[in-house]
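Undergrad: Any chance you could fold what I've pasted below:
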Amino acid sequence: MPIRTATARWQGTLTEGSGTIATGKGGLQGNYSFKSRFEEGEGTNPEELIAAAHSGCFSMAFSKQLSDAGFPPNAVVTNANVHLDKTDAGMTVTRIDLVTTGDVPGIDEAQFQKLAEAAKAGCPISRLLSPGAEITLDATLQA
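TA: All right, here's what the predicted structure looks like:
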């Protein structure tokens, strides 16, 4: 399997400095700063990139679970909300809330929920993050 890379460059102090983040193949690039990370400033931050990675990974894993069970989805849309909180250990990602909606013809609610939970358990990014952060799932089947 290929190794994936990203690069970050930071210039200046923590509160007054700024930086850039880029994925290895250039698909994602963004500026970041103290304000974009800990306040509401413009730019991205590492937690948003974790959210992007987790929502993308989960959506793919859920699509596979659905397809393997005989219910190929028309669409799976997932939002990941990453909670960065101050703890005794310092700033910590404490929880990630996955909120997903699936347009899946022919499936019933119980099977949809079962496969969503299986996708959460099997998603490589969920497995990476779950030892340190609680991961919740809210899955909605589109009518």
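
Undergrad: drop to CA atoms for contacts and neighbour counts, all remaining ones
TA: Noted.

Undergrad: in this protein, which spans are helices?
TA: In the chain, helices defined by DSSP state H lie at 34-38, 46-68, 109-122, 124-129, listed in chain order.

Undergrad: highest average neighbour count across those?
TA: Most buried of the helices of the chain, by mean neighbour count (mean count of other CA atoms under 10 Å): helix 46-68, with a mean of 19.

Undergrad: tilt between that one and helix 109-122?
TA: 130 degrees (axes from the mean of the first three to the mean of the last three CA atoms, to 10 degrees).

Undergrad: For helix 46-68, name the packing helices and strands.
TA: strand 75-87, strand 90-103, helix 109-122, helix 124-129 (3 or more CA pairs under 8 Å, 6 or more residues apart in numbering; DSSP states H and E).

Undergrad: Now distance to residue 66 too, for these, in TSV please.
TA: Output for those, formatted as TSV (distance: least, CA to CA, whole Å):
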stretch	distance to residue 66
strand 75-87	10
strand 90-103	10
helix 109-122	7
helix 124-129	17
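
Undergrad: ok, and what's touching stretch 97-115?
TA: 55, 59, 62, 65-66, 71-82, 135-143 (CA atoms under 8 Å, 6 or more residues apart in numbering).

Undergrad: want to put them side by side, so please do this one too:
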Amino acid sequence: MGISRKASAHWEGDLKTGKGSLSTPQSGLLDNTRYGFNSRFGDEKGTNPEELIAAAHAGCFTMALSAKLTEAGHPPESLDGSAEVDLSMEGGPTLSAIRLKMKAKVPGLDEAKFRAIADDAKQNCPVSKALSAVPITLEAELVG
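TA: Below you'll find the model as predicted:
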């Protein structure tokens, strides 16, 4: 049996002037968090689907890399990952690119081995698999 997580969205009004809220009832972390047209396509406060996808991808990839480094006998001292998700408007809104970035402090690991493990984590984290229709790049470096 797998693990199931839930989120909900509520929307009122038309696309451009309406407002919505997102909630994650299990964790309560997002509790009626605002989102709308202007937080997605402008600079109004609130979140948007692309930001949430980026957060999910950064978190998943960073955890996957930690697991794979540990399995390889090189538990990380620290990992700082990020994701940028691009929304293209050409031909209608579509996710057009995802850029993962990683700065890792992993004592005793050479650059080539690190890169191979990081590439494997990028390919095999569940969020990367779910987003496989979108081009995903990785910039990874060892620090310290």
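
Undergrad: Nearest the geometric middle of structure 2, what residue?
TA: residue 57 (2.1 Å; CA atoms, centre = their mean).

Undergrad: distance of that one from residue 46 of structure 2?
TA: Distance, residue 57 of structure 2 to residue 46 of structure 2, using CA to CA, to the nearest Å: 19 Å.

Undergrad: can you check residue 67 of structure 2 too?
TA: Taken as CA to CA, the span from residue 67 of structure 2 to residue 46 of structure 2 is 32 Å.

Undergrad: what's near enough to touch the equivalent of residue 64 of structure 2 over in structure 1?
TA: Aligned by TM-score structural alignment, residue 64 of structure 2 pairs with residue 61 of structure 1. Listed by CA under 8 Å, 6+ apart, the contact set of residue 61 of structure 1 reads 119-120, 122-123.

Undergrad: Export those residues as a markdown table, with columns for distance to residue 2 of structure 1.
TA: Formatted as a markdown table, those follow (distance: CA to CA, whole Å):
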| residue | distance to residue 2 of structure 1 |
| --- | --- |
| 119 | 22 |
| 120 | 23 |
| 122 | 20 |
| 123 | 18 |
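
Undergrad: Just the closest of those residues to residue 16 of structure 1, please.
TA: The closest of the contacts of residue 61 of structure 1 to residue 16 of structure 1 turns out to be residue 123 (CA to CA; 36.8 Å).

Undergrad: Would you confirm that the closest one contacts residue 57?
TA: Yes. Applying CA atoms under 8 Å, one finds residue 123 of structure 1 in contact with residue 57, separated by 6.2 Å.

Undergrad: Please name the nearest non-neighbouring residue to residue 22 of structure 2.
TA: Take residue 22 of structure 2 and drop its neighbours on the chain: the residue closest to it by CA to CA, 6 or more residues apart in numbering is residue 9, 4.5 Å away.

Undergrad: The one you found is in contact with residue 24, isn't it?
TA: No. Counting by CA under 8 Å, residue 9 of structure 2 stays clear of residue 24, with 9.1 Å between them.

Undergrad: Pick out whichever of the two has more residues nearby.
TA: Neighbour totals were compared for residue 9 of structure 2 and residue 24, and residue 24 leads with 16 against 13 (other CA atoms under 10 Å).

Undergrad: burial of the aligned partner of residue 109 of structure 2 in structure 1, as a residue count?
TA: Correspondence of residue 109 of structure 2 to structure 1, assessed by TM-score structural alignment: residue 107. Other residues lying near residue 107 of structure 1 total 16 when counted by other CA under 10 Å.
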